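Trainee: Give me a 3D structure for the following:
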Amino acid sequence: MNPSQEPAPQQYGQVPQYDTQPAYPFGPPSEAMAWEQPRPPHRSPRRTVSVMAAVTAGLAVAGAPLGLLWSWLAPSVPVINAGRNGIVVNDPSPEEYVAADAWFTLLGFGFGLLAAVLIWMLLRRDRGPALVLGVTFGGLACAVVAWQVGRLVGLSAWDEWQRTSAAGDTYARPPDLRTHGALLVIAFAAVIVTTLLAGWSNDPDLDLPGAKPGYGHDLTDASSDSPDEPDPTAAPAPPAPWPADPPRG
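Mentor: Okay, the predicted model is just below:
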């Protein structure tokens, strides 16, 4: 190569002129994404307590029709006035007691499943610990209300028959709950379903179903954690100067 054709070296102290037009006219990509996906507001403690109380009260009120349904489906127990022996079951192998407990357990489990899914869909903006506590206390209250309402159906007539019946009279005793552990079924089913729905949700805030992971986080923090990343709006660095020619002997 002819030495006369070599490019002239850059003089020290001279900075070449470059186009300073920013590469992103609307800001860096991280700022644009953060502007498009703002973080939802945090839930206040008052809102958390109100949601928990509302869910508990709603489930407790729903226990009344559930108790009526249980009283209608559960079989009555045939009894007889045995005179001196009192009132005894008029069946050598009674299954009505077990059937009443089984109907209460099945109805409570199904109601807990449906109630948890319905509450999860309706209270999207209030998902979290308040919802779990609400279905827990509400499930317990619902079971107690359903039991008391169901056993009250026909209870006055049953008490009247015990006072006025004679020896040899038969009657169909209204159903009652003998296994009180069944009162935990509604709350158990509701808590399990709520926990599974929260675990299957791909959004950390549990607000928007189907949202991509990371919604609600400040995306600008990721850019600040990498100081070695070049600023897209800054002008490119000038090239290094040509090395000095070696001395010719």
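Trainee: Every contact and neighbour count from this point should use C-alpha atoms.
Mentor: Will do.
Trainee: Have a look at this protein and report its longest helix.
Mentor: The residue-count maximum for a helix in the chain (DSSP state H) belongs to helix 45-73.
Trainee: measure the closest residue to residue 133 other than its chain neighbours to residue 98 for me?
Mentor: Counting by C-alpha to C-alpha, 6 or more residues apart in numbering, the nearest residue to residue 133 once its immediate chain neighbours are dropped is residue 52, at 6.3 Å. According to C-alpha to C-alpha, to the nearest Å, residue 52 stands 34 Å off from residue 98.
Trainee: quick one: which of these two has more around it?
Mentor: The neighbour comparison of residue 52 against residue 98 (other C-alpha atoms under 10 Å) goes to residue 52, with 22 against 15.
Trainee: got the contact list for that one?
Mentor: 130-131, 133-135 (C-alpha atoms under 8 Å, 6 or more residues apart in numbering).
Trainee: here's the other one to compare against:
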Amino acid sequence: MLRAVLFLLAACGLGALAGVVWWAVVDLPVFVVGANGGASTSQQGLTQYVAGDAWFSLIGFVVGLGIGFAAWRVFRRIGWPVVPLVIVASAAAALLCWWVGWELGPGPFPPRLADAQDGASVPIELTVRARVAVLVWPFAAVMVVLLGASLGRDDEEPRPLFRKPRRVAPPG
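Mentor: So this is what the prediction gives:
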């Protein structure tokens, strides 16, 4: 039980670190405030909306693989409970990544846009817009566990008592 709690705490720490990475790599699109009070962005700015979620998903896939691999190495002997453990751990890591990224980001967009002067560039908030991106984290973690369970060695299968001797090349 203590190992599971420590594992969850480690996954949460990894999620918080991933939030810092997410904040560092995402280039937020900006809106430029016009003289009439309206704001507009470029075509590239519109594509950067998707980039934030794409980076979140990519980081989540890598972190999820790591969480799944670590869980399989440490907890594979407990059987099926490793699957809910990695789901909870990776989902908690994803939510912490989102929260840390939001906190490090510029904050809510509407009040900053309302307070902006003519000609000011106002970046949007750092958040996950496609909520399904959060599911990438548990998917990657569970994928590792399921592949390890299905392709790995079965500890319950008896091992042969005798193995064939290896052929050794004759000297000379």
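Trainee: what's the TM between chain one and chain two?
Mentor: For this chain pair, the superposition-based TM-score is 0.77 by TM-score structural alignment, normalised by the length of the second structure; 159 aligned residues with a C-alpha RMSD of 2.7 Å.
Trainee: Now a ChimeraX select for only the buried ones of the contacts of residue 52 of the first structure.
Mentor: Selecting only the buried entries of those in ChimeraX, with 16 or more other C-alpha atoms under 10 Å as the criterion:
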select :130,131,133,134,135
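Trainee: Serialize the contacts of residue 52 of the first structure to CSV and add fields for distance to residue 108 of the first structure.
Mentor: Conversion of the contacts of residue 52 of the first structure to CSV gives the following (distance: C-alpha to C-alpha, whole Å):
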residue, distance to residue 108 of the first structure
130, 22
131, 19
133, 18
134, 16
135, 13
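Trainee: Residue 202 of the first structure: which of the contacts of residue 52 of the first structure is nearest?
Mentor: Set against residue 202 of the first structure, the nearest of the contacts of residue 52 of the first structure by C-alpha to C-alpha is residue 131 (17.8 Å).
Trainee: before we move on, the earlier item: can you point out the buried residues in the longest helix of the first structure?
Mentor: Buried residues in helix 45-73 of the first structure, defined by neighbour count with 16+ other C-alpha under 10 Å: 48, 51-53, 55-60, 62-64, 66-71.
Trainee: circling back to that earlier point, among the contacts of residue 52 of the first structure, which are in strands?
Mentor: Using DSSP state E, no member of these sits in strands.
Trainee: Inside helices: which ones of the contacts of residue 52 of the first structure?
Mentor: Here DSSP H is the test, and the contacts of residue 52 of the first structure give 130-131, 133-135 as lying in helices.
Trainee: ok, which stretches of the second structure are helices?
Mentor: Secondary structure of the second structure, counting by DSSP H: helices at 2-25, 43-75, 82-104, 109-115, 136-151.
Trainee: What's the average distance for the third one when superposed on the first structure?
Mentor: Read that as helix 82-104 of the second structure. Superposing on the first structure and averaging over aligned pairs (mean C-alpha distance after the TM-score superposition for the first structure), helix 82-104 of the second structure comes out at 1.0 Å.
Trainee: one step back: looking at the helices of the second structure, which is nearest to residue 122 of the second structure?
Mentor: Residue 122 of the second structure lies closest to helix 109-115 among the helices of the second structure, at 6.3 Å (C-alpha to C-alpha).
Trainee: Could you give me the buried positions within the closest one?
Mentor: For helix 109-115 of the second structure, burial by neighbour count (16+ other C-alpha under 10 Å) applies to residue 113.
Trainee: So what does residue 136 of the second structure match up with in the first structure?
Mentor: Residue pairing (TM-score structural alignment): residue 136 of the second structure is matched to residue 185 of the first structure.
Trainee: what does residue 123 of the second structure give?
Mentor: Here residue 123 of the second structure is matched to residue 172 in the first structure, going by TM-score structural alignment.
Trainee: thinking again about what came up before, now distance to residue 159 of the second structure too, for the helices of the second structure, in TSV please.
Mentor: What follows is those, written out as TSV (distance: least, C-alpha to C-alpha, whole Å):
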stretch	distance to residue 159 of the second structure
helix 2-25	29
helix 43-75	21
helix 82-104	24
helix 109-115	62
helix 136-151	17
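Trainee: Quick one: closest of those helices to residue 33 of the second structure.
Mentor: Using C-alpha to C-alpha, the nearest of the helices of the second structure to residue 33 of the second structure is helix 109-115, at 7.8 Å.
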